[in-house]
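Chemist: Here is the input, now give the coordinates:
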Amino acid sequence: MSAVAHAVAATIPPRPTPGITVTTQLAGQSELLPAGALGLLVSLHRAVEPERQARLAARGQRQAFFDQGGSPDFRDDTRAIREGDWTVAPIPAALQDRRVEITGPTDPKMVINALNSGAKVFMADFEDSTSPTWRNVLAGQRTMIGAVRGDLAFTAPAANGKPGKHYTLRPHDEQAVLIVRPRGWHLDEKHVLIDGQPIAGGLFDAAVFAFHNAHALMEIDRGPYFYLPKLQSMEEAALWECALSHIEGMLGLPQGQIKVTVLIETLPAVFEMDEILHALRDRIVGLNCGRWDYIFSYLKTFRHHADKVLPERGQVTMTQPFLKAYSELLIKTCHRRGAHAMGGMAAQIPINHDAAANEQAMARVRADKLREVTAGHDGTWVAHPALIPVARAIFDEHMPTPNQHSVLRRDVQVGREDLVAPCSGSISRAGFENNVEVCVRYMAAWLDGNGCVPIHNLMEDAATAEISRSQIWQWLHAGNQHLDDGTAIDLALLESTLRALPARLGDTTALPGGSRIPQAIGLLDQLSRADELAEFLTLPAYRQID
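Modeler: So this is what the prediction gives:
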């Protein structure tokens, strides 16, 4: 246990509250989950779980309305919040300048490289970039403790008779600011049962991180800070406010010490951005355009709307009108309230073996970041350290100040129809096959414990796999969909594509999760044939790990 955790443990009953069961035991687990941490988890679960279940039920009811032909819209009952004159609490100094943020999983090498990368912020991701095996979840928390303490180190395996490279952290004042993304409300942590129920994965992630690190981070003016994913309503934001206030109270932190950024990555949430900011106004510092999950949410929201079928993924870019409207409305909303408006992810990774292809990829990154900074975004995301100087050069040139809160975008006038209008395009055979391949390869890696996978020079995570999977389902079930060569998109096309995939992939032994390819093919086949689109592919996949 860290020194800070020892101090905090003194304020919490030394024995865990009865009712908690940790179903799996791993070496070193007791240091990560001492009595004080378990007591915090029990108290937090009991305070939050009833409302979490109510919120998940509300999601289902809302989706049923959409399935019957309804559409998201701005709420009449919250008009006063949208029209009111209010701002969020002041932003801490460490988060004033967030022009380039890097994201990635919580393994030691990634965390060290990201914190040392020169980015302003590193988002350590327990959600879309992490396969939540119990070993991964605990290892990620152990890595976070080492990162905050400053002694995290990693030595790569020896290769070709040479010792592996050794990685260590730079001093705190030379590191990126650490922000942790816990799991979303829909995900359970099945290895921790409280009163017979699994705790919410996000509560586990946030509470254990805060238990071990909150006081140390507070002492250096670094938080703790969180990125909150997958929210669909102001009530879900208010539930996080309740949870984080509870953590602060249990750990003896000042109220509002924990700061958050919320990802606007669901279609319903874009209609409640003012309300989400208001629900978290004492601790929120910004909203982020989580573009990939947002596209997935659009597909899921309109899964039964034949007039809302999107073209293949490569054509659904941020220049499409409905995505441009989403981005610009986010900027306008945030700046009106004194909050950051963060841009989206550049998923490209360097193509070292092909200079021409690499330059084309970097040109796409530069164009995307130029679009963001000139629109008024205060920062952006990249998936690979090599993209940091590319993105930073664009933001440095066009944003000489720490942020662009003065860019109020009063010219932006966005209504409901702007946010839900589909984009036109086509579906090529290559696009269909790429969706199948990305989904299968990602799920195979995820089932094998790897949640962040390079595929075709893009860093794929659960969000991009969700796009691929939900598009396949909608193309099959929306009726009368065809490839641009006239071929019907039906189960026969899916079957032939799945049968051909192993030969197309060739030797899979070098692929992440290569041995799981048949299992992933079976899962995609099952999900694609189902009468209803599964809410998240990670829910049925989670039952197949650990």
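Chemist: hey, let's count contacts and neighbours off CA atoms from now on
Modeler: Will do.
Chemist: and the longest helix along the chain, what other elements does it pack with?
Modeler: The longest helix of the chain (DSSP state H) is helix 35-67. When contacts are defined as 3 or more C-alpha pairs under 8 Å, 6 or more residues apart in numbering; DSSP states H and E, helix 35-67 sits against helix 3-9, strand 197-200, helix 201-219, helix 234-251, helix 291-301.
Chemist: just checking, next helix/strand downstream of it?
Modeler: Helices and strands here follow DSSP states H and E; after helix 35-67, the next one along the chain is helix 79-83.
Chemist: quick one more, to check against the first:
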Amino acid sequence: MTIQTIERAPTATGIAIKGKQVAGQEQVLTSGALGLLTKLCEMFGPEVEQLIQARNQKQQRIDGGELPDFLIETKKVRDSRWQIRGIPDDLQDRRVEITGPVDRKMVINALNANAKVYMADFEDSLAPTWKKVIEGQQNLMDAVNGTISYTAPETGKHYSLNDDPAVLICRVRGLHLPEKHLEFNDKPIAAALVDFCLYFYHNHRQLLENGSGPYFYIPKMESHLEARWWAKVFNYVEQRFCLAPGTIKCTCLIETLPAVFEMDEILYELRSNIVALNCGRWDYIFSYIKTLKQHSDRILPDRQDLTMDKDFLNAYSRLLVKTCHKRGALAMGGMAAFIPAKTERENNEVLAKVRRDKELEARNGHDGTWVAHPGLADTAMSIFNEFIGNNHVNQLHITRDVDAPIQARELLSPCDGKRTEAGMRLNIRIALQYIEAWISGNGCVPIYGLMEDAATAEISRASIWQWIKHQQRLDSGELVTKALFKTMLVEELATVKTEVGPDSFTHGNYTQAAVLLEQITLADELVDFLTLPGYEMLTA
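Modeler: All right, here's what the predicted structure looks like:
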């Protein structure tokens, strides 16, 4: 592929395309698509900055000692009787969803997997180089049209769609992320608007002809005001394209601590378009640390101890199910990040862990769950088949009305567990390897038997920051300090070099990853998202 470095003048639509031109760009950035993006920027772009400011103001209050709680001003919404508009036929059964980035081979394999839905991800499992953003949109266009295929250059193996592929849902990037290759009024455009606009514009007609529709996953939401913003975007686009209200459907990830206290309100604001909420557990754990970073009584243990049976996580799962089903929405479970192991014994251990996790979700009343690898789809499917049975396609009939009300203290409850040297060193190695892959252009990485995305590295570095900040001791009695982290970082960088081999290490970006990890872990203020400084290091 030939890449030319250019800087273009603004297009006729007022949007400037910056930097490198990549193959296929003209098919994605058509005049029609840019025309819609221009209107979205004009009408809704300025409010994004206001929403981010509102996040920061709320965080400042929590840093000052306030704890998150259910909103007094929206109590009427929580207490009144209402339901969402409805769920399309092809989204009624979501008992297993597979997730992954929008690489061409991945798109085909995910759509062909034994799963009901494929969530095509422009967010946490994609390092958003301009080339990958454009290629990802092309791949989804071809998938919707049924023309996608791929031949592996190294083996000659050919991949194409099966006759009955999974339902396609596009996950856009979060509101906090910019797309630096597209500017409006000399400012980068919110990446969420870019991803939404391009996928909708190029695919909505064909999706509707296919008997499906333009479906989206919305990540990193923190308040019902952000849900209201999305509702306005959807309503405007539906009217502009003469679509019936509620044609665009979305699932919102409840993966931030502030959002768990506003689930009713989020469903209400998006009631014409929303069909489900999802437990994004790994980002939720990261958000727990980030939101409560100044509260010394809310320190989390090793990541390996943070299983869904912990009180604060189990309360989060049960409240999401109860809230969703009360409003007629589906309640999606979280990610099984495991990947199949090489030996039968190890693989049986992996599958046993997946079964325990998915049985807990299904027992809580979730309507479906996520897997990161096609090899786990059958296991997850068998469990949800057992719980859902033959007479239903979901568990909307499970209301959890007999449950006692879940209080804020349960959602905020401290979590017992050890802080170990082995856990800290593992955090460092995982963060190093993930950050190196991300800044090299790969956002979905197998590390130590798990398919990791950005949430993993976020938990890893935020945990260490929290332990340093609040002068925690490891189970050995050793105090966690900046000096200890620096020493371990050097030692674990050498370990990673041994693991990946000197050639891969030399030709990789491990030194740069170590520098970034040190900067964000030792910063006096916790960096909101490592992908923000990481984005500046992406070279394409």
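Chemist: what's the angle between the longest helix of the first structure and helix 234-251?
Modeler: For helix 35-67 of the first structure against helix 234-251, the angle by axes from the mean of the first three to the mean of the last three C-alpha atoms, to 10 degrees is 180 degrees.
Chemist: The second structure: matching residues for helix 35-67 of the first structure?
Modeler: Aligned using TM-score structural alignment, helix 35-67 of the first structure spans residues 31-63 in the second structure.
Chemist: now the matching stretch, how far from the chain's geometric center?
Modeler: Centroid displacement of stretch 31-63 of the second structure relative to its chain, using C-alpha atoms, centre = their mean, to the nearest Å, is 19 Å.
Chemist: Please name the nearest non-neighbouring residue to the spatially most central residue of the first structure.
Modeler: In the first structure, the centroid-proximal residue (C-alpha atoms, centre = their mean) is D128; its distance is 4.9 Å. Closest residue in space to D128 of the first structure, ignoring its immediate chain neighbours: A462 at 4.9 Å, by C-alpha to C-alpha, 6 or more residues apart in numbering.
Chemist: ok, now T99 of the second structure?
Modeler: Closest residue to T99 of the second structure apart from its sequence neighbours, by C-alpha to C-alpha, 6+ apart: M119 at 4.7 Å.
Chemist: Could you list the buried residues of stretch 148-156 of the first structure?
Modeler: Neighbour-count burial for stretch 148-156 of the first structure, counted by 16 or more other C-alpha atoms under 10 Å, picks out 148-149, 152-154.
Chemist: Give me the contact list for it.
Modeler: Applying C-alpha atoms under 8 Å, 6 or more residues apart in numbering, the contact partners of stretch 148-156 of the first structure are 108-109, 112, 143, 146, 164-169, 171-172, 213, 216-217.
Chemist: what about 7 Å?
Modeler: 108-109, 143, 146, 164-169, 213 (C-alpha atoms under 7 Å, 6 or more residues apart in numbering).
Chemist: Going by neighbour count, which of those residues comes out on top?
Modeler: Neighbour counts for the contacts of stretch 148-156 of the first structure, by other C-alpha atoms under 10 Å, peak at N213, which reaches 25 neighbours.
Chemist: check contacts around R410 of the first structure.
Modeler: Here R410 of the first structure is in contact with K332 (criterion: C-alpha under 7 Å, 6+ apart).
Chemist: Go again with 6 Å.
Modeler: Going by C-alpha atoms under 6 Å, 6 or more residues apart in numbering, R410 of the first structure touches no other residue.
Chemist: Quick check: it is in a helix.
Modeler: No: with DSSP: H, G, I helix; E, B strand; the rest coil as the criterion, R410 of the first structure is assigned coil and is not in a helix.
Chemist: residue in the second structure matching it?
Modeler: Aligned partner of R410 of the first structure by TM-score structural alignment: D401.
Chemist: any idea how far T74 of the second structure is from that match?
Modeler: 21 Å (C-alpha to C-alpha, to the nearest Å).
Chemist: Can you find the partner of E135 of the second structure in the first structure?
Modeler: Using TM-score structural alignment, the partner of E135 of the second structure in the first structure is A139.
Chemist: Which helix or strand contains that match?
Modeler: Using DSSP H and E, A139 of the first structure falls in helix 134-149.
Chemist: Run the chain-centre distance for that helix.
Modeler: With C-alpha atoms, centre = their mean as the basis, helix 134-149 of the first structure stands 18 Å off its chain's centre.
Chemist: average distance between it and the second structure?
Modeler: Once fitted to the second structure, helix 134-149 of the first structure is off its aligned match by 0.5 Å on average (mean C-alpha distance after the TM-score superposition for the first structure).
Chemist: Now do that helix against helix 201-219, angle only.
Modeler: Angle, helix 134-149 of the first structure to helix 201-219, by the same axes, to 10 degrees: 10 degrees.
Chemist: circling back: what residues sit buried inside the longest helix of the first structure?
Modeler: So, applying 16+ other C-alpha under 10 Å, buried residues of helix 35-67 of the first structure: 35-45, 48-49, 52, 55, 59, 62-63, 66-67.
Chemist: Cheers, nothing more for now.
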